[in-house]
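Q: the amino acid sequence is not available; the structure is as follows:
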């Protein structure tokens, strides 16, 4: 049999197998309304469209089937969307029925890309609420120091002239540096090579996720491992982090777990609890790389999620600085005068919190939330049968644009959440970190992002520092916000737009953030 015939036969076999898989899935979900084509073959037209028009598809389904279920075609599966009461019912189901982590490892193919030890034992993610959140106050001054130095080094002081900088690249570097102050400590967090390695891995991981959804499920075990060279990234990162881990291990061996001057960072927290193979340098390094890119679907503790969210907020601020800058400045200066640059002060910056939350609401990092994989057949209260193996989610952007949830939902209102605060209970209710069925940036319920407290703290610190130290505007004093970039379920801040910075010119009552 010649090569051409082998190719033809092989392609036909793959096409037939793919058809059988898709046809079976289509017949099992036939009772659920479809946005687009229901035919298993024609549905691939919609799968292609979804890569660029997912926001529109999800909005259409939400409008037509609010409170119930609908499905859309992806390249490798049908995705069932639940909204309103149906989403709440889905969210409350036990993990052995509807699994969040199984959706992640399956949908993003991480179970094939990363080592089994990482995907099946994610103890480092459990340390986020146990260690990271509880150490936010103790580590606040460390993170602030990196934010301060990051802005000083990346934003040149040109007097009354503007410095035109690539927004995402600038924010990404500051976020990477500040986050790694907690992840790996000082001085490695300031190492340019370390920063570049982590930022490069984050971007490559994002591309790998986008490509993973294009691979049919039965081919993922073969092709998914080729999407990301994890071994090379771990090898490169081990050159920097490995000696630090080995030195700390020597301190453990000599003095015990509470050795003198023990660093308080994520590497230490992992070493305190890791056992067996998880104590190896390569394992620890891989987990740090994952912290720098946990992915917008998985955790808001990742640097990738931070810099996207902060860049979104920066674009909104720079598009209308004459409206938003002064109210933010006044709040930051008042609060810092009372409480200093502390974590306590961050909780009192209600306008800063509201600005970031509103930016996150209207520029959701992902079009979907509350992701679940059905581990068994389940019938919902409205009679909808979800077969085992079905992928489900809630349409986040459509939820955020629902007039039933928000007044004038398509408009950016930075004080939307600070204006409604009254009593202490209302203040807590509308904070950025608090989730509800109408605000799904962090998910909702027991699987809500564990890193959201760290995220909110760092983002508010960065915005507060920015507004009291710099004037900002878009190029050519434009008021047109750089358009978002959509790919499948991802909503990314514009990667190429520039923002103009200059040291604050209004010195009347100016607040100098230099200590």
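A: Sure thing, it's come through. Worth saying up front: this structure is predicted, and the values here are computed from it rather than measured.
Q: C-alpha only now, for contacts and for neighbours.
A: Noted.
Q: please, where are all the strands along the protein?
A: 69-73, 78-82, 98-99, 163-166, 368-374, 378-379, 385-386, 391-395, 470-474, 485-487, 490-492, 498-503 (DSSP state E).
Q: quick one, which of those strands is nearest to residue 258?
A: strand 98-99 (37.6 Å; C-alpha to C-alpha).
Q: contacting residues around that closest one?
A: 90, 372, 373, 374, 375, 376 (C-alpha atoms under 8 Å, 6 or more residues apart in numbering).
Q: what is the burial count for the third one?
A: I take that to be residue 373. By the criterion of other C-alpha atoms under 10 Å, residue 373 has 26 neighbours.
Q: cool, and residue 420?
A: 12.
Q: then residue 427?
A: Close neighbours of residue 427, defined as other C-alpha under 10 Å, add up to 17.
Q: ok, and the closest non-adjacent residue to it?
A: Excluding the flanking residues, the one nearest residue 427 by C-alpha to C-alpha, 6 or more residues apart in numbering is residue 421, at 4.9 Å.
Q: structure B:
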């Protein structure tokens, strides 16, 4: 069976994805939040080298060859399975055509719509191959919902960032991606540049929270120490303790963020922390289901799915009384020294006096901030620990740098100690290199076209399509990085030696630039990147100073792919052995 995707209109050519072979019943959603590559073994296929069509310098095909023996092992009647899949796909496509409010969805042919599903299981390969064939020219990828036009040149990306949000909208893309109206209790994102009110919660995370880093750092160090020790599982007859990496890291990040977002005693309430950790899982899963269904089904399906989980309800049940207590207990004229140091309080204090917010709105903003602060941070931290285990030669340089920092800052003020910690060059460079090679998403700078837009290069973005930046491909672009596939923890420092004081940074982990669009770009770059980098450094420093670490199984797969995301597997196990209380450089709080 051959499925041919219709080429998308572009300024310099077009891309065609061709799939030859037999296509089985492709799953539309993960079976659970912890699905991994093992759960897709029956979908194994080989993607042959892209075949260049000489009629266009920016045209190529994908050949997908199905393993027929694998299908015979799985299906007793392959043709029946294919027939059922195609009938269900045709039915769903018809529903989308009838009920969708998206003009692009209404115009797509069945072949184009069906072929977009190859994106679900092979997006990283599709995006990388497209980048390699197109160079810095735009290229278009089909997804089940819409087309995505990838922009890689400095000129195109600069223009993308400059276009009005009334034409190319980040918030519209985020609403499509996460469906917050149905997954976050009615919260929605809006583009309204004339109204500063929607930016209040972003100012809290981007400006106010970082100003308290020096004061909060000792508190977080203790929280990390306690939570990390709690997550380790002892093994009889050995000094090594185990932890399911991604699961454990998510709980550590949730515990730390609870201190920053809601403060004590709620941050130590296991019922709240468990619900807060489950909430993003439920939201992602629900959004993934309803984004592939006609809009008319979003409300009933999301209600059915969220009813099965009480996570968001539990969070709100805790947050409502907390917010109301803070408003009554700490009026505006209360001395700042008496107020709690957390995002709930800072958000309340930042609300305009003449336009007070209802409790419902404050809680919704806190939930929205929380949604974006756990999983991405946890995935980045998990991949950093993977790299620490894969490249143990960097443990000693990191450890020496941290030990020297502890010695030199022992008598320093909190502010001086935090500033010195934030500037540690090898730690910063290690995290940036890990994020460069192992981003949790292959795409960045997503913008949805609210109206058709033509770039000066001639690239056309139809209404409903997305304009994006191929993050993973750019971060391995040889024109930006020497030996781009090689992990080099010293890549972003200017000097290399055994002594930590010989290193100086050439760039920062939190920098925003086209060769490193990890945090997004432009005025919409990630507002929480300073918070995220700080927490990443604190946890990694704790591991390096206090533990020796290794993989339980060096050969086990460590991640799986879903759409453009690359997610750590939930069953990858790391082993830790305490260095002892007298180990040089062990953190003392």
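A: Alright, I've got the coordinates. Keep in mind that this is a model prediction, so the values were computed, not measured.
Q: re the thing from before, does the residue nearest to residue 427 of the first structure really touch residue 415, like I thought?
A: No: using C-alpha atoms under 8 Å as the test, residue 421 of the first structure is too far from residue 415 to be in contact (10.1 Å).
Q: of the two, who's got more company?
A: Per other C-alpha under 10 Å, whichever of residue 421 of the first structure and residue 415 has more neighbours is residue 415, with 19 against 16.
Q: got the contact list for the residue opposite that one in the second structure once aligned?
A: Alignment note: residue 415 of the first structure maps to residue 490 in the second structure; criterion TM-score structural alignment. Going by C-alpha under 8 Å, 6+ apart, residue 490 of the second structure touches 426, 429, 430, 496.
Q: now the helices for the stretch 201-350 of the second structure?
A: 209-211, 213-231, 245-261, 270-290, 298-307, 311-329, 343-350 (DSSP state H, counting those that start in this stretch).
Q: quick check: the first one compared with the first structure, mean distance?
A: Average distance between helix 209-211 of the second structure and its aligned residues in the first structure, after superposition and using mean C-alpha distance after the TM-score superposition for the first structure, equals 2.1 Å.
Q: report the aligned residue range of the first structure for that helix.
A: So helix 209-211 of the second structure sits over residues 132-134 in the first structure, by TM-score structural alignment.
Q: buried set for that stretch?
A: Across stretch 132-134 of the first structure, burial judged by 16 or more other C-alpha atoms under 10 Å covers 132, 133.
Q: which residues sit against it?
A: Counting by C-alpha under 8 Å, 6+ apart, 266, 451, 453, 454 sit against stretch 132-134 of the first structure.
Q: please apply the same query to stretch 254-274 of the first structure.
A: Here stretch 254-274 of the first structure has contacts from 124, 127, 131-132, 181-185, 245, 251-252, 279, 284, 288, using C-alpha under 8 Å, 6+ apart.
Q: let's see that with 10 Å instead.
A: Outside stretch 254-274 of the first structure, the residues that touch it by C-alpha atoms under 10 Å, 6 or more residues apart in numbering are 123-125, 127-128, 130-132, 135, 138-139, 180-186, 241, 244-245, 248-253, 278-281, 283-285, 287-288, 291.
Q: can you pull the buried residues of it?
A: Quick answer for stretch 254-274 of the first structure (16+ other C-alpha under 10 Å): 264, 265, 266, 267, 268, 269, 270, 271, 274.
Q: and the fifth one? What does it align with in the second structure?
A: What it means is residue 268 of the first structure. Checking TM-score structural alignment: residue 268 of the first structure goes with residue 345.
Q: if we can go back for a sec, and the strands of the first structure as a markdown table, adding distance to residue 260 of the first structure?
A: Shown next, in a markdown table, are those (distance: least, C-alpha to C-alpha, whole Å):
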| stretch | distance to residue 260 of the first structure |
| --- | --- |
| strand 69-73 | 57 |
| strand 78-82 | 53 |
| strand 98-99 | 42 |
| strand 163-166 | 43 |
| strand 368-374 | 43 |
| strand 378-379 | 54 |
| strand 385-386 | 55 |
| strand 391-395 | 48 |
| strand 470-474 | 40 |
| strand 485-487 | 48 |
| strand 490-492 | 44 |
| strand 498-503 | 41 |
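Q: run the chain-centre distance for the match of helix 209-211 of the second structure.
A: Chain-centre distance of stretch 132-134 of the first structure: 18 Å, with C-alpha atoms, centre = their mean, to the nearest Å.
Q: and stretch 83-93 of the second structure, by the same measure?
A: Using C-alpha atoms, centre = their mean, the offset of stretch 83-93 of the second structure from its chain centre is 31 Å.
Q: that older thread, which ones are touching the residue nearest to residue 427 of the first structure?
A: Residue 421 of the first structure makes contact with 350, 427, 428, 429, 430, 431, according to C-alpha under 10 Å, 6+ apart.
Q: return a ChimeraX selection command for the buried portion of those.
A: Entered in ChimeraX, the line below selects the buried ones among the contacts of residue 421 of the first structure, by 16+ other C-alpha under 10 Å:
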select :350,427,429,430,431
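Q: looking at the contacts of residue 421 of the first structure, which are in helices?
A: Counting by DSSP state H, those place 350, 427, 428, 429 in helices.
Q: quick check, nearest of the contacts of stretch 132-134 of the first structure to residue 109 of the first structure?
A: residue 451 (22.2 Å).
Q: can you tell me what the closest one aligns to in the second structure?
A: In the second structure, residue 451 of the first structure lines up with residue 528, judged by TM-score structural alignment.
Q: one more: residue 345 of the first structure?
A: That one, residue 345 of the first structure, aligns with residue 420 by TM-score structural alignment.
Q: again with residue 490 of the first structure
A: Under the alignment (TM-score structural alignment), residue 490 of the first structure maps onto residue 565 of the second structure.
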